[in-house]
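1. Predicted coordinates and the sequence they were generated for:
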Amino acid sequence: MTPLDYDYLRGFLKARSGLVLSNDKQYLIESRLMPIVRKQGMSGIGDLVAKLKVPGSEALATRVTEAMTTNESFFFRDKTPFDHFRELMMPALLKARASRRQIRIWCAAASTGQEPYSLAMILKDMAAQLAGWRVEIIGTDLSGEVLDRAKAGIYTQFEVQRGLPIQMLLKHFTQNGDQWVISPEIRSMVHYRTLNLLNDFSALGQFDIIYCRNVLIYFDQPTKIDVLNRAARLLAPDGYLLLGAAETVVGLTDAFKPIAERRGLYTPSEKTTATAPRLTALAGGRVA
């Protein structure tokens, strides 16, 4: 791979996905893209770059982008964001939404589905409290391939052993050979859509909770600021934003303020609340 090829791919990936690569990530590109090169019968990365430059190469561009984006995920990842969900967010929203009985949740980097399904399992355990409520979970991701896996709800033994309590595995999954299939009931609680966070996502409507974890770390500062400010406009004035352990809004935007002693958890600032539009209730799936 020549320096010119690397520079082209860096610019291509930033424009397509927001992924920012430093000057020393050639090995990463080669390891992720050489399988595509071989499958397409190309001679090397240079050939791949040449084909990406040809008009009408959208299918190849999509494969390259999906191969380069990180889709690491596991059930109840980092634990703390799910403790926040159980202990603070849902109790507060059950009181605040008592008259409307609707809650909308967005997982903005859903990957293969472990995060939204973790939330769905918690909600299922709260079925008695949520009787008659309409709770909608939307999972989005740039990669249609990983979302197809999420929709199927089929996981390996290794995947279900990463963070999933044994009692939840036995309660919500069925074993099929060396794979585990999540129950249709849990699967039906999550709706998936392909979405690039670099594009307009206002059509999703407003949410009470947004999980946007471990995706901003791959963006440069202007992109982080843009995504956070646009997310703020979709969040209810008393809603919640969850970021990853290595992410923060500090120094990026004043649209959110941190919640004391709740790592990674934010709520809209007074400035955002003052200009926020009224929450629009959309139809979703019932928990019970």
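-> Perfect, thanks for sending it. Numbering: from 1, shown residues only.
2. hey, let's count contacts and neighbours off CA atoms from now on
-> OK.
3. List of residues touching the helix or strand Ile225 falls within?
-> Secondary structure assignment for Ile225, by DSSP states H and E: helix 221-232. Identification of contacts with helix 221-232 by Cα atoms under 8 Å, 6 or more residues apart in numbering yields 18, 197-198, 202, 216, 249, 252-253, 255-256, 268, 272.
4. Likewise for stretch 150-163?
-> Outside stretch 150-163, the residues within contact range by Cα under 8 Å, 6+ apart are 74-77, 111-114, 169, 178-182, 187, 192.
5. Equivalent analysis for stretch 2-15, please.
-> 19-21, 26, 45-46, 49, 65.
6. and it, how far from the chain's centre?
-> Averaging C-alpha positions (Cα atoms, centre = their mean, to the nearest Å) puts stretch 2-15 25 Å from its chain's average.
7. cool, and stretch 185-199?
-> For stretch 185-199, the distance from its own C-alpha centre to the chain's C-alpha centre is 8 Å (Cα atoms, centre = their mean).
8. and if you look at stretch 191-211?
-> On Cα atoms, centre = their mean, the centre of stretch 191-211 falls 9 Å from the chain's centre.
9. now swap in stretch 262-279 and tell me
-> Taking Cα atoms, centre = their mean, one finds the center of stretch 262-279 at 20 Å from the center of the full chain.
10. put this beside the first:
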Amino acid sequence: MKPEDFDFISKLLKDKSGLVLTKDKSYLIESRLMPLARKRGFKGLDELIGQLRRRDLALEREITEAMTTNESFFFRDSKPFDQFRQVVLPNILKARASKKSFRIWCAAASSGQEPYSLAMILKEEAARLAGWRVEIVGTDLSTDILKKARSGLYSQFEVQRGMPMNLLVKYFKKKDEMWEIDAGIRAMVQYKEWNLLEDLRPLGQFDVVYCRNVLIYFDQPTKTKVLDAAAALMPEDGVLYLGGAETVLGITNAFRPIPGQRGVYAVAKGENVKSLGAEA
């Protein structure tokens, strides 16, 4: 790939999605965009980039979606889900006892494994949540990946990645060569097409935010922008989950680490840090 073409594509991706690519990632552009070039009927990347330079907005969107990392799997890393069930959920039930409602946001929800994992946890706690109104919102900038999430259909490989066997048997059924998640679980998650670089305020307030393994693709100013915008959506006792390689330290003052809870952060304006106790 020509240096000027790499610079053009990388700037487009930065502007449209926040994704930052270093020059050693040119192979990634080629591997992700060649299938798109063939689909569009171009002879190669040169033709695709030539069309892109003509400000083809539909192509810009397709390229942005093709380059956005979409890997996800059920109960990824397990700890954030165990911690939610054992520590955060009991605190929410206590703190929201009067209004009996709370909302969870899964940013960059990809093909839906993260929000559905949370939905299964909440379904397993149905007795404690009787009479409660709980919303799970999953967002992503890719329309195609959200279609997959809404379908609730997963391959054998996908359900084998992190899914406990008892939950697979309980909440999935075989459909041809795929596994289909229970309609009740699917109904617990609302998916919306949303770019994290856009105004987040229309999404409303969230008590818990999962923004895991997303910030690692952004530069520091973009990380700060996204985290500050997320904090503005959360109450004083809101809780944020980040990926294992991510942190708020040196990036924003809107959140602070919760002692003993790795990867879990409290809204800085609140005093809920002590209430979550020791590591579960």
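-> Okay, I see it. Keep in mind it's a predicted model, so treat the numbers as computed, not measured.
11. Tell me how many other residues surround Thr143 of the second structure.
-> The local packing of Thr143 of the second structure (other Cα atoms under 10 Å) involves 17 other residues.
12. That one maps to what in the first structure?
-> Thr143 of the second structure maps onto Gly144 in the first structure, with residues paired by TM-score structural alignment.
13. what's the distance between Thr68 of the second structure and Ile29 of the second structure?
-> In this view, Thr68 of the second structure and Ile29 of the second structure are 11 Å apart by Cα to Cα, to the nearest Å.
14. cool, Leu200 of the second structure as well?
-> Here Leu200 of the second structure is placed at a distance of 28 Å from Ile29 of the second structure (Cα to Cα).
15. Equivalent analysis for Glu60 of the second structure, please.
-> Taking Cα to Cα as the measure, Glu60 of the second structure and Ile29 of the second structure are separated by 14 Å.
16. do Val137 of the second structure as well
-> 30 Å.
17. Quick one: residues contacting Ser142 of the second structure.
-> Contacts for Ser142 of the second structure were tallied using Cα under 8 Å, 6+ apart; they are 65, 110, 193.
18. let's see 10 Å
-> When contacts are counted by Cα atoms under 10 Å, 6 or more residues apart in numbering, Ser142 of the second structure touches 61-62, 64-66, 68, 70, 108-111, 192-195.
19. Just among those residues, which is most surrounded?
-> The most neighbours, when the contacts of Ser142 of the second structure are compared by other Cα under 10 Å, belong to Ala109, which has 30 neighbours.
20. I'd like to know how far the residue nearest to Ala108 of the second structure when sequence neighbours are not counted sits from Ile181 of the second structure.
-> The spatially closest residue to Ala108 of the second structure, leaving aside those adjacent along the chain, is Asp140, at 4.5 Å (Cα to Cα, 6 or more residues apart in numbering). Per Cα to Cα, Asp140 of the second structure is found 20 Å from Ile181 of the second structure.
21. again with Asn253 of the second structure
-> If you go by Cα to Cα, the gap between Asn253 of the second structure and Ile181 of the second structure works out to 39 Å.
22. do you know how far the closest residue to Asp199 of the second structure other than its chain neighbours is from Phe206 of the second structure?
-> Nearest non-adjacent residue to Asp199 of the second structure, counting by Cα to Cα, 6+ apart: Ala229, 7.9 Å away. Relative to Phe206 of the second structure, Ala229 of the second structure is positioned 12 Å away (Cα to Cα).
23. Measure how buried the residue mapped onto Val214 of the second structure from the first structure is and give me the count.
-> Val214 of the second structure maps onto Val215 in the first structure, with residues paired by TM-score structural alignment. Summarising burial for Val215 of the first structure: neighbours were counted as other Cα under 10 Å, giving 19.
24. taking the contacts of stretch 150-163 of the first structure one by one, which sit in helices?
-> Residues from the contacts of stretch 150-163 of the first structure lying in helices, with DSSP state H as the criterion: 114, 169, 187.
25. For the spatially closest residue to the first one that is not a sequence neighbour, which residues are in contact?
-> It refers to Gln114 of the first structure. The spatial neighbour of Gln114 of the first structure that comes closest, neighbours along the chain excluded (Cα to Cα, 6+ apart), is Phe75 at 4.8 Å. Residues in contact with Phe75 of the first structure, defined by Cα under 10 Å, 6+ apart, are 113-119, 159-165.
26. one step back: now the next helix or strand after the helix holding Ile225 of the first structure against helix 221-232, angle please.
-> Along the chain past helix 221-232 of the first structure, the next helix or strand (assigned with DSSP H and E) turns out to be strand 235-243. Angle of strand 235-243 of the first structure versus helix 221-232, following axes from the mean of the first three to the mean of the last three Cα atoms, to 10 degrees, is 140 degrees.
27. Tell me the counterpart residues of strand 235-243 of the first structure in the second structure, please.
-> The alignment of strand 235-243 of the first structure onto the second structure (TM-score structural alignment) covers residues 234-242.
28. Asp140 and Ile181 of the second structure: which is more packed in?
-> Looking at Asp140 of the second structure and Ile181 with other Cα under 10 Å, you find the greater number of neighbours at Asp140, namely 24 against 21.
29. which helices and strands sit right next to the helix or strand Gly184 of the second structure falls within?
-> Gly184 of the second structure belongs to helix 183-187 when elements are defined using DSSP H and E. In terms of contact count using 3 or more Cα pairs under 10 Å, 6 or more residues apart in numbering; DSSP states H and E, helix 183-187 of the second structure is assigned the packing partners helix 113-124, helix 143-151, helix 165-171.
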